[in-house]
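quick one, fold the following:
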Amino acid sequence: MLGVLGEVIWPGVGGKILIVAVMLSTIATLETTLIQVTRTLFAMGRDHTIPAAFGHSHPKWRTPAFATLVVVGVSLVLFIGSNFLGSIGEILNNAISSIGLQIAFYYALAGIAVVVAYRKIIFKSVKNFIFIGLWPALGALFMVWIFVVSIPSLDTIVVVIGIGALALGIVPMILFWKKGKAYFSRRPLELPDELDATAPAGVDDAPVK
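The predicted structure is shown next:
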């Protein structure tokens, strides 16, 4: 298919060049995804919100080696499993649909977290009320609505994957809540001066990087 398209756009070597370009683009995308996921796991392991092994870096290369190996292992399992569970296209379609469901839940949770975390200063000013209270709350309600109305239109396998993955996340959250309670309790954002002045005493003011 790519070869035919390349011949139409650029006869001769066009098909071969297009195939190489797509291959390089795919490799770059995979590398970007790998870096993003491993860095997230590394940061969570460092902050003790998941097992501390994820927060260890390679002594020589200074990369999140354990997190990288775990991600590669999971990817291989999913790739091999795709040969037995159905076509790769079908699995990717179900995975993408389930991720959309999870994203709606995640953003709803993020909006609720903002309101709850800053509830003591929401009514300190009109700006606080709009940008810390009203806007995140409306966004959370909208995403909850999207989450709920999307479920009936999705295939059963998509709903099971999406909600099942969310449910699995409860397990590590419970296991590491006590160990990482200070991380979850601190302010997640660096606040403007007018908010800092009214922030609860004893809360870490260092910005999260």
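
every contact and neighbour count from this point should use C-alpha atoms.
Fine.

need the helices for the chain, in chain order.
For the chain, helices defined by DSSP state H occupy the ranges 2-9, 14-46, 65-85, 88-117, 126-128, 135-150, 156-168, 170-177, 181-185, 193-196.

list the buried ones in the third one?
Yep, that's helix 65-85 we're talking about. Applying a neighbour-count criterion of 16 or more other CA atoms under 10 Å, one finds A65, F66, A67, T68, V71, S82 buried in helix 65-85.

quick one, it and helix 88-117 angle?
On the basis of axes from the mean of the first three to the mean of the last three CA atoms, to 10 degrees, helix 65-85 is oriented at 130 degrees to helix 88-117.

make JSON lines out of the buried residues of helix 65-85 and add distance to G180.
Shown next, in JSON lines, are those (distance: CA to CA, whole Å):
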{"residue": "A65", "distance to G180": "22"}
{"residue": "F66", "distance to G180": "20"}
{"residue": "A67", "distance to G180": "19"}
{"residue": "T68", "distance to G180": "22"}
{"residue": "V71", "distance to G180": "23"}
{"residue": "S82", "distance to G180": "35"}
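
now the helices of the chain in JSON lines, with distance to H58?
Formatted as JSON lines, the helices of the chain follow (distance: least, CA to CA, whole Å):
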{"stretch": "helix 2-9", "distance to H58": "40"}
{"stretch": "helix 14-46", "distance to H58": "11"}
{"stretch": "helix 65-85", "distance to H58": "5"}
{"stretch": "helix 88-117", "distance to H58": "31"}
{"stretch": "helix 126-128", "distance to H58": "43"}
{"stretch": "helix 135-150", "distance to H58": "39"}
{"stretch": "helix 156-168", "distance to H58": "28"}
{"stretch": "helix 170-177", "distance to H58": "24"}
{"stretch": "helix 181-185", "distance to H58": "24"}
{"stretch": "helix 193-196", "distance to H58": "38"}
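
to compare with the earlier structure, here is another sequence to fold:
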Amino acid sequence: MTASSSPAPAPSDGKGLARGQLGLLGSTVMGLASTAPVYSLVATLGFVITAVGVQAPIAFIVAFVPMLFIAFAYRELNRAVPDCGTTFTWATKAFGPWVGWLGGWGVAVAGIIVLANLAQIAGIYFWLLIGQTELSENTVVVTITGVVFIAAMVYVSYRGLEIGERLQNVLLGIQYLALALFVVFAVGSVFAGTAPAGATPVSLDWFNPLGFGSFDGFTEAVLLALFIYWGWDTCLALNEETRDPKRIPGQAALLSILVLMFTYVAVAVAAIAYAGVDALADQDDVFLVVKDALFGPWAWLLVLAVLISAVSSTQTTVLPTARGTLSMAVYHALPARFGQVHPRFRTPGFSTLTMGIVAIAYYVGMTFVSENLLADSIYSLGLAIAFYYAVTGYACVWYFRRELFTSAYNVFYKFLFPLLGAVLLTIAFVKSAIDMFDPDYGYTVLFGVGGVFVVGVGALLLGVVLAIVWSLFPSAKPFFRGESLNAATPVLVPEDPETITRSVDGGRA
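Got it, this is the predicted structure:
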């Protein structure tokens, strides 16, 4: 069929997802919720303080910089190609099908691994909230509870983005209420002179980027802090369901990162000023250390906030991964069933359910095979995140390569910032991989090296194997031959995959 008899589809044809569901506020809420700000602080702050002491606030600021640079790359690519496949779509258009497929795989791997972690945290903190400490330490009970939370959030995601947005508004509001009260109570106690003996006066030295005591401590802290910003790109994965797909998602991503940076710095300053470095160092949960003294009978609010943070992020993690696999299927990079959209709810039904099933299987399997291996897989998460964020930064530079120096705006936002962000994340990837290779890193040793390294690198290499296997199937040929998705493919694709191939073939002829 010729190009003239099968014209390129209009952008309004889309993939069948519901349109106009999110505004700027809703999109920003989704980006913030995806990062699980309360849980991110719980899991990271104590170890950042261990690495650099009172320099923790500046560590969060330094880690913010590459995230900001990559957010500019996302914004510019989204303006040109507002496709819910994000990294997969953009990397394919820039570098071809193989890099694009692996970029999409990196997003999926990160989502699956973090869902297992979030489910475990939700299971533990649910029982702590209701005072059942013994049950919170029971592996079977916690695992069953975590599975229930995953299933519930998958159901919410399956039913539609509108109900998910309403739920996230409430859940994020509770999280920020708890964090705001933490900062107010801690700072107020310091000024009132009622803080514990370890209280430390706030100093401008805490914000000195040259004040780190050692380079190793600096890199460890920044690497820890770097990845607690992860999740803001959910805004971009929901672009086709946002009211202004080319503008709002990018703005929401930048707003999310800025809010997160101020949140993390404020909480770090308040915690150190109130309790001091010695009380917080090496703590798995800094809030548990101070909650009773600081909140008194309201200490349960911090436990609730951690639970809500994990549950909230569970739902918002399902959203981008399901839409990523939807986009991959539409372009023949995955089996066609992943591209099915629910006729009533207008969500990627099959992809959403599949993501939930895979996450549950991974969580249950890893828990009962080895909880230590599950923990190491969580520690390896940073590799997948750094990989696909860096790929996106490089894709931005290459995709816009013909216009990079046509204006000062392009030099900074399409070239310099994305490139710097990608290079910094590449360095973080390499440094993390080297550290993880050490047998003493993490809880397990596999093949004589750190289990974290084996799981993290192995998960990414598994994507290479799966891509090769899928490329052998006839239905995958249009994608791997560069026919169903390339630089000339229309921005938003029609629901009929055959039309995509025909229109792109015609455009290339």
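
residues touching the residue nearest to Y183 of the first structure when sequence neighbours are not counted, list them.
Spatial nearest neighbour of Y183 of the first structure, excluding adjacent residues (CA to CA, 6 or more residues apart in numbering): D47 at 6.9 Å. By CA atoms under 8 Å, 6 or more residues apart in numbering, the contact set of D47 of the first structure is G55, G180, Y183.

which of those still touch in the second structure?
Contacts from the contacts of D47 of the first structure that recur in the second structure, judged by both residues aligned by TM-score structural alignment, their matches' CA atoms under 8 Å, are Y183.

out of the contacts of D47 of the first structure, which is nearest to E90 of the first structure?
G55 (34.2 Å; CA to CA).

S98 of the first structure: what's it in contact with?
Applying CA under 8 Å, 6+ apart, the residues near S98 of the first structure are V158, V159, I161, G162, I163.

before we move on, the earlier item: and which of the buried residues of helix 65-85 of the first structure is nearest L168 of the first structure?
V71 (16.9 Å).

chain neighbours aside, what residue packs nearest to V311 of the second structure?
A122 (6.2 Å).

and what of I174 of the second structure?
Spatially, and ignoring its direct neighbours in sequence, I174 of the second structure is nearest to A305 (6.6 Å; CA to CA, 6+ apart).

please tell me how far that neighbour sits from F368 of the second structure.
28 Å (CA to CA, to the nearest Å).

please apply the same query to M436 of the second structure.
The value you get for M436 of the second structure to F368 of the second structure, if CA to CA is used, is 23 Å.

what's the answer for Q340 of the second structure, then?
For Q340 of the second structure relative to F368 of the second structure (CA to CA), the value is 33 Å.

which position in the second structure pairs with the residue nearest to Y183 of the first structure?
By TM-score structural alignment, D47 of the first structure lines up with Y331 in the second structure.

how much space separates its match from L466 of the second structure?
16 Å.

please apply the same query to L288 of the second structure.
As defined by CA to CA, L288 of the second structure lies at a distance of 42 Å from L466 of the second structure.

what does V364 of the second structure give?
Counting by CA to CA, the gap from V364 of the second structure to L466 of the second structure is 23 Å.

could you do L419 of the second structure as well?
Distance from L419 of the second structure to L466 of the second structure, counting by CA to CA: 29 Å.

also A428 of the second structure?
According to CA to CA, A428 of the second structure stands 26 Å off from L466 of the second structure.

in terms of neighbours, single out the busier of these two.
A428 (22 against 13; other CA atoms under 10 Å).

now the counterpart of that one in the first structure: how far from A104 of the first structure?
Structural alignment (TM-score structural alignment) places A428 of the second structure against I146 in the first structure. Per CA to CA, I146 of the first structure is found 7 Å from A104 of the first structure.

among the contacts of S98 of the first structure, which two are most distant?
V158 and I163 (8.5 Å).

in terms of neighbours, single out the busier of those two.
Using other CA under 10 Å, the more surrounded residue of V158 of the first structure and I163 is V158, with 21 against 17.

what do we get in the second structure for the more buried one?
Under the alignment by TM-score structural alignment, V158 of the first structure pairs with V452 in the second structure.
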